[in-house]
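A.B. asks: I would like to see how this sequence folds:
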Amino acid sequence: MPAPLTILIANRATRTFGYGFVAVLLGIYLKLLGGDDAIIVASLGISLASGAALNILVGYFGDRFGRRHAMAGFGALMAASGGLLAVAPRFTVALVALLLGATSPTGTEVSPFLSVEQSIVAEVAPEGKRTRAFAAYNLLGALGAAAGALASGIPTLLAGGVPTTADPLRPMFLLYAGLGTLAAFLSLALPASVEVAPRSNRIPLSVRSRGRVKRMSALFGLDSFGGGFVLQSFVAFWFYRMYPESGSVLPLIFFVAGVLSALSFIAAARLGERFGLLETMVFTHIPSSLLLIAVPIVPGFLPALGAYLARMALSQMDVPTRQAYLAGIVGREERTAANAATNTARNLAQSIGPFSSGALVSALSLSVPFFVGGGLKIVYDLAVFSTFRKIKPETL
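C.D. replies: So this is what the prediction gives:
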C-alpha cells in the first residue's frame, strides 16, 4: 500500500472514531442542554450546511492553497468544534460549535476533508485497483466510526447508568478536539507528491465533465436530502425516545452497525469489479432503503433494531463504488473540483433534510422521517441508474 494512502487511511480512521461517538451522543447531549425535540432534529443540519460552504471554498481554492494545508485547517476546525461543545453551558452555545462545519451528526464525513482525500486516493491507488483502494479507505474509516460508537458508552459506564445531565458527556467532546488536532498533524505528514502543480487560476471542468458532474451532483443531492431525514444522530435519538430501554445499549448498537457497514465495503469492491460500479450502487441501495422504511413499522424494539442493522449491512455499499465511479468519469486535474461539487451538493441537500425532518416531527411524529427519507432514496436509485447506465468509467 503506498505511503500516502496509509497516512490518509490513518487520518480518516482518527476522524471517524470521533464522528462515531459524536453521532451517538450529540442529540442526547443537546437534549440534556435543554433543547426541544423538533429543534434538536432541525439543528443537526447546521453543521452540514457549514460543511457545504467549506466544500465550495475547497472547489475553488483547495488545490491552489495546498491539499495538505487545507486538510490541516479542517483538523483545526474539528478541534475548535470539540472544545466549544465541551464547555457549552447551554443549548444555544452548542449551536455555535455546529456552525463551524466540523461536527458530524451522520457518523461519517461531512467536512471538506473528503473532497481533497478522494482526489488523492484516486491518484495514489495502484493501476486497476482504484475501487479496492477506495474500499480500504472507507473500510478503515467505518471501523474507526464503529469503535467510536462503542466508545460513546464510556460516560454511561463511568456514571453507573444513562447520564441525566450534560456533564458526564463533556470529556468526550474534549477527546474529539484532541482527535482534530491529531488529524491536522497527520495531514501535514503527507508527502509533497500529493499536491498538484501550482496554478494561478482555477482549473475549469471540461464541457463533458461539467455536464456529468452537474447531473451527478443533482442526483447525489437527492440521495443526501433523503439521508438528511435519518442522520445517525437522529436514529440514536429516535431509539432513545421511542425505546428508553435502548439507552444503555446504544453504543453497542451503533458499534455493530458500523462493523456491518465496514464489512460491506469489502463486498462492494468485489461486486463493483464483477457487475459494474453503477449496478452495485443501485441494486444494493434499494433494499437498504426498504429496510429503513420498515424500522418504525415493525412492532417492538428488537424487530426495529433488526431492520436497522440489516439496513446498515447494505446501505454503504454504494460509497466506494460511487467514489470510484466519479473518479473514472472525470480527468485527474478535475477530481478535486468534481469531488467538491458533488460533496457540496450532498452536504447542502443533506443539511436541508434535518430542518425538514424537524418540521415533520413537530407536525406529525418522530417516526415520519423514516418514510420520507427511504422513499426519496429509492427515487434517487432509479434516477441515477437511468441517467448514467450508458456511461462507463475509464478504470476501476
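A.B. asks: use CA for all of it now, contacts and neighbours both
C.D. replies: Fine.
A.B. asks: what helix or strand is the residue nearest in space to the middle of the chain on?
C.D. replies: Centroid-nearest residue in the chain: T108, 2.8 Å away (criterion: C-alpha atoms, centre = their mean). Per DSSP states H and E: T108 is located in neither a helix nor a strand.
A.B. asks: Mind listing residues that contact stretch 66-80?
C.D. replies: For stretch 66-80, contacts defined as C-alpha atoms under 8 Å, 6 or more residues apart in numbering pick out 58, 62, 97, 100-103, 111-113, 116, 176-188, 190, 194-195.
A.B. asks: Out of those, which sit inside strands?
C.D. replies: Among the contacts of stretch 66-80, none falls in strands (DSSP state E).
A.B. asks: Next step: these restricted to helices.
C.D. replies: Under the assignment DSSP state H, these contribute 58, 62, 97, 113, 116, 176-188 to helices.
A.B. asks: how near is T6 to V124?
C.D. replies: To V124, T6 is 10 Å away according to C-alpha to C-alpha, to the nearest Å.
A.B. asks: same question, A133
C.D. replies: Distance from A133 to V124, by C-alpha to C-alpha: 9 Å.
A.B. asks: quick one more, to check against the first:
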Amino acid sequence: MHLLFSFRESSKDVRLLWISVFLRMASFGLTNQVLTLFLKSLDVSETNIGLFMTLTLVGDTIISYLLTWHADKIGRRLVMIIGALMMFVSGAVFSVSSHFVVLLIAAILGVISPSGDETGPFKSVEEASIAHLTPHVHRPEVFAFYGLFATAGAAIGSLISGVTVDYCHLQLEWDLNQCYRAVFMVYTIIALLKFGVMLFLSVNCEVQFNSNDSINSASAPTTETSSLLDDSDIQEDLTQEVHNENTFGLLGLSGLSSTARFYLPKFLVIFMLDSMGYGFMPSAWVVYYFKMAFAISATGLGTLFFFTNAIDSASSLPSAYLAKTLGPTRAMVFTQAPSAVFFILISISSNYIVASTLLILHCATSTMDVVPRQVLLTSVMPSTDLTKVMGIVNVAKTFARCIGPVFTGKLAEHNHLYVGFLINGICILTADLLLGINFFHLDKDILRKQSVLI
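C.D. replies: Model prediction:
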C-alpha cells in the first residue's frame, strides 16, 4: 500500500514536523474551546470579542509576513524554535492577566488562534520543509499524514479542554475564569514540549540543503524548473503576467520566479475568498453558538469538538487518494462544496442532534481539501519559491479572515449569529466555482507527474 510505504520512507525530520503540528494543533484545540468564553468571563462584550479576534488576526498577518518572507534567510529551524517560545510566553500571559490590551498583544505574539487552526507563520515553514524533504510521488500521502496529525491534535486538545474546565469547576469548585486560565497553563506546557521537539530538527530542512534533489529528480526537475508548467504554458496570457510582475515589484515581491508571479494572484483571490468566509464563523464562534443555542456543558462541547476533529483527522488519509485519483483541483471542489452546504444548514437547525450531525458532516468533508491544496501549490510552484509562496498564501488568507470576526461579534450581540453560517457557505461555494474555472485543466498534468514509478 503506497500510503504505508510513504510513511516508512519519510525522514526523521518529516516525522518531527508531524509531531510539531500535532502539538501545535493540540494547543489550538485547547484554547479554541475557551477563548470566547474566557473573554466573556472578563466582561468583554461580544462586539469587543469580535474586535479582539480581528486585531489578533491582523497582528498575526504582519508577523507571518515578516517571518515567512525571511524564513529561508533566518533559518527554518530557528523560526520554528522561536515560534514555540512565543507560544510559551503567550500562554503564561493568558494564565495571569485580565487586561484587554495585554491579552491582545500576547495573542498576537504567541499566535493564540481565534479560529482553532493555523493563523501564524509556522504552518508555511513546515509545509515548505516537508515539500523540500519529500519527492513528488510521496507528497499526497506525506501531506495526508501531516493533516492527520494536525486534526488529531486539535481533537485531543478540544477534549482535554472540556474535561479540564468541568473538573476544575465541578470537582475543585473553582470559578470559571480560573478554570479557563488552567487551560492556558496546559497550553504553556505543550509549548515547552514543542520547543524540545524543534531542537532535534536537522539541517536537511533548510532550503540551502539539496541532498534530496537527486530523489526529487526522479519525478521532476529541481529549482525553478521543478514547477509543473513550462514557459509555453505561462505565455497564454503575457499581458496579465507583465501586469502581475509590475504589481509584485511594487509590493517588493519581485524575487519570485515567473511561474510563481503568474499563478500566485489567481490562488490568492480564491483562497482569500474562502478564508474570508471562514472568518465570519471561525471555530471559536461555532463553540459559542452551540453553547448559547443548546446550553451544552464544557465536557459536552469538548466531546462534540473531539469527535468533529477526530473525523477531520480520519478524512485526511482518503483525501490523499482523492488527490491522486481525481486530481487536486477536482478533489478540492468535490469535497468543499458539500461541506459548505452542510455548514449553511446548521443556521436553520433548531434541534441539537440535527445541528451536531450537520457539523460532523461538515467536518468530515471540510479538511479533505487541505492535502489537494498542498499538492496543487507544491506541484505548480518552483521549489525555490515554496517557503515564500506558502507564506504569502497563508498571510493573505489570515488577512482575509480578519474581516469577519468584528461583524460576527455584532451579529452575536443582536442574536443573529446564525447569519455567519450563511456568509461562510456562500463565500466557499463561490471560491470553489472560481477554483474549478481556473485550475481544472492542471489536474491531468499533476496526475501524470505523480504517476512516475518509484
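A.B. asks: And the TM-score between them?
C.D. replies: The TM-score (TM-score structural alignment, normalised by the length of the first structure) is 0.94; 394 aligned residues with a C-alpha RMSD of 2.0 Å.
A.B. asks: ok, back up a step: neighbour-wise, which of A133 and V124 of the first structure wins?
C.D. replies: A133 (23 against 17; other C-alpha atoms under 10 Å).
A.B. asks: Which residue in the second structure aligns with the more buried one?
C.D. replies: Alignment note (TM-score structural alignment): A133 of the first structure maps to V142 of the second structure.
A.B. asks: same for the helix or strand harbouring its match, what does it pack against?
C.D. replies: Secondary-structure element containing V142 of the second structure, defined by DSSP H and E: helix 139-166. With contacts taken as 3 or more C-alpha pairs under 8 Å, 6 or more residues apart in numbering; DSSP states H and E, helix 139-166 of the second structure sits against helix 2-9, helix 12-41, helix 122-133, helix 176-198, helix 298-325, helix 370-380.
A.B. asks: With distance to F52 of the second structure as extra columns, can I get those in a markdown table?
C.D. replies: Shown next, in a markdown table, are those (distance: least, C-alpha to C-alpha, whole Å):
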| stretch | distance to F52 of the second structure |
| --- | --- |
| helix 2-9 | 40 |
| helix 12-41 | 9 |
| helix 122-133 | 21 |
| helix 176-198 | 17 |
| helix 298-325 | 22 |
| helix 370-380 | 27 |
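A.B. asks: out of these, nearest to K397 of the second structure?
C.D. replies: Among those, the nearest to K397 of the second structure by C-alpha to C-alpha is helix 122-133 (11.7 Å).
A.B. asks: if we can go back for a sec, which residues does the match of A133 of the first structure contact?
C.D. replies: Going by C-alpha under 8 Å, 6+ apart, V142 of the second structure touches 6-7, 10, 130, 134.
A.B. asks: now those: which count as buried?
C.D. replies: 6, 10, 130, 134 (16 or more other C-alpha atoms under 10 Å).
A.B. asks: hang on, the earlier thing: of the contacts of stretch 66-80 of the first structure, buried ones?
C.D. replies: Applying 16+ other C-alpha under 10 Å to the contacts of stretch 66-80 of the first structure, the neighbour count classes 58, 62, 97, 100-103, 111-113, 116, 176-188, 190, 194 as buried.
A.B. asks: Quick one: neighbours of A310 of the second structure, just the number.
C.D. replies: Around A310 of the second structure there are 21 residues (other C-alpha under 10 Å).
A.B. asks: Correction: the previous question concerned R241 of the first structure.
C.D. replies: 15.
A.B. asks: if I line the two up, what does A146 of the first structure land on in the second structure?
C.D. replies: Counting by TM-score structural alignment, the partner of A146 of the first structure is A155.
A.B. asks: So its match versus M25 of the second structure, what's the distance?
C.D. replies: Plainly put, A155 of the second structure is 9 Å away from M25 of the second structure if you go by C-alpha to C-alpha.
A.B. asks: ok, for F28 of the second structure, nearest residue in space, not its chain neighbours?
C.D. replies: Leaving aside its sequence neighbours, F28 of the second structure sits nearest to G116 (C-alpha to C-alpha, 6 or more residues apart in numbering; 5.2 Å).
A.B. asks: Now check the first structure for the residue matching the one you found.
C.D. replies: Under TM-score structural alignment, G116 of the second structure pairs with G107 in the first structure.
A.B. asks: Which residues are in contact with that match?
C.D. replies: 16, 19-24, 145, 232-233.
A.B. asks: Would you convert the contacts of V142 of the second structure into TSV that also reports distance to D175 of the second structure?
C.D. replies: Output for the contacts of V142 of the second structure, formatted as TSV (distance: C-alpha to C-alpha, whole Å):
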residue	distance to D175 of the second structure
S6	48
F7	45
S10	46
I130	43
T134	49
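A.B. asks: now the first structure: which of the residues you listed match?
C.D. replies: Among these, the ones still in contact in the first structure (both residues aligned by TM-score structural alignment, their matches' C-alpha atoms under 8 Å) are 130, 134.
A.B. asks: Just the closest of the contacts of V142 of the second structure to N309 of the second structure, please.
C.D. replies: Of these, the one sitting nearest to N309 of the second structure (C-alpha to C-alpha) turns out to be F7, at 21.7 Å.
A.B. asks: Could you report the separation of the residue nearest to that closest one when sequence neighbours are not counted from V101 of the second structure?
C.D. replies: Distances taken as C-alpha to C-alpha, 6+ apart put V142 closest to F7 of the second structure, at 6.9 Å, once the chain neighbours are dropped. Here V142 of the second structure is placed at a distance of 40 Å from V101 of the second structure (C-alpha to C-alpha).
A.B. asks: before we move on, what about S297 of the second structure?
C.D. replies: Separation of S297 of the second structure from V101 of the second structure (C-alpha to C-alpha) stands at 29 Å.
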